[in-house]
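Undergrad: When you get a sec, could you give me coordinates for this:
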Amino acid sequence: MNFYKRSATRLVSFSQAVFRYPLSTLCFFILVLLTILSIHSDNTIYYSETLTMLIGGIAAFTGQSIYERFFRNSRLIRLGIYIVVIIFTSLYYWLFLKNYTDINTVIYIRSSALISALTVAYIWVPSIKSKLSFSTSFTTAFKAFFTSMLFSIVLEVGMIAILGAFSFLIYNVDYKVFIDLSVVIFGFFAPLYYLSYIPLYPINENVLTEKDKQAITTPKTLEALVSYIIIPLLAAYTLILTLYIITNLSGQFWNDNLLEPLLVSYIIIGFIIFYLSERIDNKSTFIFRKYFPEILLVISLFQTIASLLKINQFGLTHGRYYVIMFGVFAIISSIIYSFLQNKEVYVPALFISLSIISIIPPIDAITVGLNAQINFVEDVLRKNNMLVDNTIIKNEDISLTDREKIANSIEYLYNTDGVNRIDWLPNNFDIYYEDFENTFGFNNYDYKFLSESDNPDFESYTANYAEVRLNENETFSVDTEKTAQFVYVSINNMGYESIPEQNLPFDFNDNAFVLQVLSDDQTFTVNVLNDQNEEMINFDLQFLLNDTFEYVPKVQQMSDEDLTFTKENDRGTVKIILESLVTYADGTYSGKMYVFVSLNN
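TA: This is a model prediction of the structure:
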């Protein structure tokens, strides 16, 4: 009976959430509809429109929290807030989303920052000038999120099991229906079920309902999890970070990019645990709350300085922009918790402010990152005399450090649509094909084969491969007057792409012959066989895989004379001209070559 009563109560709460958040309900419904239309459409995918509805739904329930906190019972103001939300969402779509057909890096970064700001604002608003603390509101939202996700996952598994059994036993169901079901559950049910767990703030603490008491109470399981598992784990993690910083202050720490994502995750997780622990009264949480701000201040200060120094080495990107922003947030927040009263009010406001700053042009993360990288790569190009009168001059002899800087910057600009802002790049520039090497004169992956070294140019480093090619800037000719057969052959002994044996028949003086190319793990030869399958010429090319070419981390462009090899006997001649060849230390190889066969009468 209690089960049915609780189920009925949750169903009533869900329906109340629909009426409490009508604009959010509408946005999530349209989001689900657009997603299902995209799933069942062969040509039209509503990426931007779906994201707009997601942002609109979150903005709408954030607006609802403002109404409930400051303007409750004023329907006119509630309508005004909804109109503002609609205008805001529409402007965001027209300014930032309308011209994109998919979710790229630019949209993902900007929209993620906006969603984060709106979500924190939704949690923070009820605690403004209220007896309700931010940590209470945060804990309530935290519980609601994971409860709604758990219910949604259970519902998803159950519905898929039922639908799967029906499809298997009775009537075959299109697989897209299963996807539709997931979209409805996680796109409509989950967010509204989450909202149904949020009490109507502000709460009069003297007349709490049982539902409200349950909503704001920290469960014993969560208390134990935070106090005796998560805080000790975070303390151990903090100790490792601190020891790493202390032991590497003399060098590696200032050049190590690995700590940047670790710092961001540490700040986020640290503050989540900090707010969850504020409503838990025991020795473990007390010690954590007392020392966490000071420790965070030290770690954030060192890492922010290191990130600022890395700008000179690799330039500023949106990723480093956010690392520095989170570092500034952590430093200021630590100071606030150490010296100010009513500290909870300021920290969420600081996070929201920095998040909004990071998406408003021209000081947003994307714009700042693009402009910084364009200036950075132009400086490197000019230093190497590769950018003259706004024209790129190829240079394959620049240092590997500068190659890495150019390749990283161009790849960043390509992935963030920044190449469209550069007039010295060719039209329709594509970094993943030959455009990069044709433009700059060197391969954009060479530097990635390098290991760490104290020498910034890695001059003493030996790669585990050799790659040679015919010089594309030189022409060559071959006398084919006595040639009986000419073929262009691809060779490869690497995994499933291997071509172990190729037999190419040809005729000469009314006699049948076979040009045989063997390229497996043990053999690399070119043979000429007669019609009796007797070997007339055997050219063993195994020497090309050993010490013929130097193992260096770059493409070696060579003349046709250096890449021409000949085998001659009394029956004829086989001449090989390598167009390209890559050999690896493990014995694998691939390439392309011209084969000329001359036979004696």
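
Undergrad: only C-alpha atoms for contact and neighbour calcs from this point on.
TA: OK.

Undergrad: and the longest helix for the chain?
TA: Across the chain, the longest stretch assigned as helix under DSSP state H is helix 134-169.

Undergrad: helices or strands next to that one in the packing?
TA: Helix 134-169 is packed against helix 105-124, helix 175-184, helix 190-196, helix 210-216, helix 259-277, helix 343-357, with contacts defined by 3 or more CA pairs under 8 Å, 6 or more residues apart in numbering; DSSP states H and E.

Undergrad: What are the buried residues along that helix?
TA: For helix 134-169, a neighbour-count test (16 or more other CA atoms under 10 Å) marks 134-141, 143-145, 147-149, 151-153, 155-156, 159-160, 163-164 as buried.

Undergrad: How far does that helix sit from its chain's centre?
TA: 27 Å (CA atoms, centre = their mean, to the nearest Å).

Undergrad: here's the other one to compare against:
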Amino acid sequence: MKLLAVLARRLTGLNTTIMRFPLTFLLLVVLAVIQCATIESGHKYGNMIVTLVFAALAFSAAQVCAERYAYSWWIRMFSIVGATLLSILDFLFIRHDPAFSTIVLTRTSIAIFGLFITFAWLPSLRGGCSFYTNVMILFKSIFRSLFFSIIIYGGIMLILVAVDTLLVQIGSRPYSYTGIILWTVWAPTLFLSLLPVFHDENSAEFEHAAKVPKFLDLLISYVMIPTAAIYSLVLLIYMIKTIAIREWNENLLEPLILSYCVAVLLIYILSNWLMNQSAVLFRNLAPKLLIPIAMFQFVSTLLIVVNQGMTHTHYLVLLFCLYAAVSGVILSISSLKNRGTLAILAIVCSVIAVTPPIDAFTIGRTSQTARLQMVLERNQMIRNHQVQPNPSIERKDQEMIARSISYLEQINALHRLSYLPRNFDISSDFEKTFGFSPYARSNYQNFDIGTNHAVRISGYDYLASLSINKPGGKNHFSISRMSEDGVVYQVSFEPTGKYGTIQITDSKESVVLSAPLAPMIDHVEKSKKNAGSDTVAVDQMSFEKENDKAKIKIIFQNLTVEGVSDNSFDATVYVLSSIK
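TA: From the prediction side, this is the model:
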């Protein structure tokens, strides 16, 4: 009954919310109508839909700003004009791009994120409630509106299913229309109805709205904080390992580190008013741990950019890591952490990321275009302002060209390259334009000695067969053991360096002989294959090394190399060895 009473109060409060956010509500209704029209006509209104979503949030933020300055009519007018201009600018930025393309969704998502942070920050102006309080209010409002909307949506769906099954067939459209109306109009309006009026006279309402429920207290203190602590430990160990083996550009945890930074900042904000021991300890330690972890990812991504050029994803990763590191510094300084500096910094970063000519896509396009032209000119592939095919260029350069063309095609920027044929299509025109496959950077190159060749073993005492690959954990590879004069030796693969090393170690795990694979694999890649097959002469796949303690001969039975920039390979090798 209590749940029903709360829901009834929310329903009666919707009229007040509509009067409070009239422009937002109107935009939501228009958005729902356009979505329904899309179902009826099949015409795509993608960019208009994206702009309306952006505009609805912009006018909501404008209303919040106006409430903070309730006695200033010019602030109200400035807020409305500002929201209108921002919405128009958003539409102008995306109007020429395909609906729901990467560039449209990414740019609008960043802009909406910046607007949401602005929405949370504006009530803290003029000595209002803190930014952390506002985030807690918004978090609770989002959670409660989702909870009620899911219940109502589930109930309506059950009714429609019952009517469709028991009474009369209604088709699929009522389900679609119901979902559009509920999630486009009802749920956002319910969310807005849960927000207090952001004015100094409503301080008691602020405190009530920002009060941390017991459930959320337990969730933050005993689930989210311990999980973040364990996660931090794992990341720190990984950082130490990566730095120790000096393989920064092979770091595999970029999405996990970014999600960690987001989670730490969110947990910090949500736990700001909790005074239990775990929350206090987290707020003291988490910002300090955030700094090295964010900077680690910054350096790792920067090394990738040096090797592969800038893209919009790398740009955003670098920008966010820098933001996270600076946020860690701010939260570690007691005089700054409660002044809303985090919000201002987030807004500034959002503006930078979407404002030409310093936005993510412009920088990414410029970088990849310059990199592509550099490689083409280095290989003398541009003549008379046209690309000339050259199938004999190095595989590394083929990868760079394929990567840049693929990225520029992804962001719809190929038409800017004057030296490409008109209406160039990467799937049908790439190979005849450049002289090699567009998948050079991702396809596998195979080398094999075949099954009809005998391997000479004279001069060696032991033969071992190893299955090796990279990337892969050290325990994933086959290891062979041998005994000489009562001493047990081991032939194994050590996955460090560019391609790893095959080595012989004694019973004390001291290295007797080490043979790096990088020069061997580089040599195999340059070997000439037999016509019509992947087989290579045995002598081109065989390599010897010797010192005063042992000698070794490595013969690749087969080798598959994915990409020179990835340092990934898979191989089966014969290892002939003798201990002196």
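
Undergrad: hang on, the earlier thing: the longest helix of the first structure vs the second structure - mean distance after superposition?
TA: By mean CA distance after the TM-score superposition for the first structure, the fitted helix 134-169 of the first structure averages 1.2 Å away from its aligned residues in the second structure.

Undergrad: give me the stretch of the second structure that that helix matches.
TA: Aligning helix 134-169 of the first structure against the second structure (TM-score structural alignment) gives residues 131-166.

Undergrad: so which of the helices and strands packed on helix 134-169 of the first structure comes closest to residue 427 of the first structure?
TA: Across these, residue 427 of the first structure has its closest neighbour in helix 105-124 (20.8 Å, CA to CA).

Undergrad: tell me what the helix or strand harbouring residue 9 of the first structure is packed against?
TA: Per DSSP states H and E: residue 9 of the first structure is located in helix 2-20. Judged by 3+ CA pairs under 8 Å, 6+ apart, the packing partners of helix 2-20 of the first structure are helix 190-196.

Undergrad: Select, out of the helices and strands packed on helix 134-169 of the first structure, the one closest to residue 431 of the first structure.
TA: Short answer: helix 105-124, nearest of these by CA to CA, at 16.1 Å.

Undergrad: What residues of the closest one count as buried?
TA: 106-107, 109-111, 113-124.

Undergrad: in the strand ranked longest in the second structure, what's buried?
TA: Counting residues, the longest strand found in the second structure (DSSP state E) is strand 550-563. For strand 550-563 of the second structure, the buried set under the neighbour-count rule, 16+ other CA under 10 Å, comprises 551-563.

Undergrad: repeat for stretch 303-313 of the first structure
TA: 303, 304, 306, 307, 308, 310, 311.

Undergrad: quick one: the strands in the first structure?
TA: 387-388, 391-392, 465-470, 485-492, 501-508, 511-519, 524-529, 535-540, 555-558, 564-569, 572-584, 589-599.

Undergrad: Take those strands and write them to CSV, including mean neighbour count.
TA: Listed next are the strands of the first structure as CSV, based on neighbours: other CA atoms under 10 Å:
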stretch, mean neighbour count
strand 387-388, 14
strand 391-392, 15
strand 465-470, 21
strand 485-492, 17
strand 501-508, 14
strand 511-519, 19
strand 524-529, 20
strand 535-540, 17
strand 555-558, 18
strand 564-569, 14
strand 572-584, 20
strand 589-599, 19
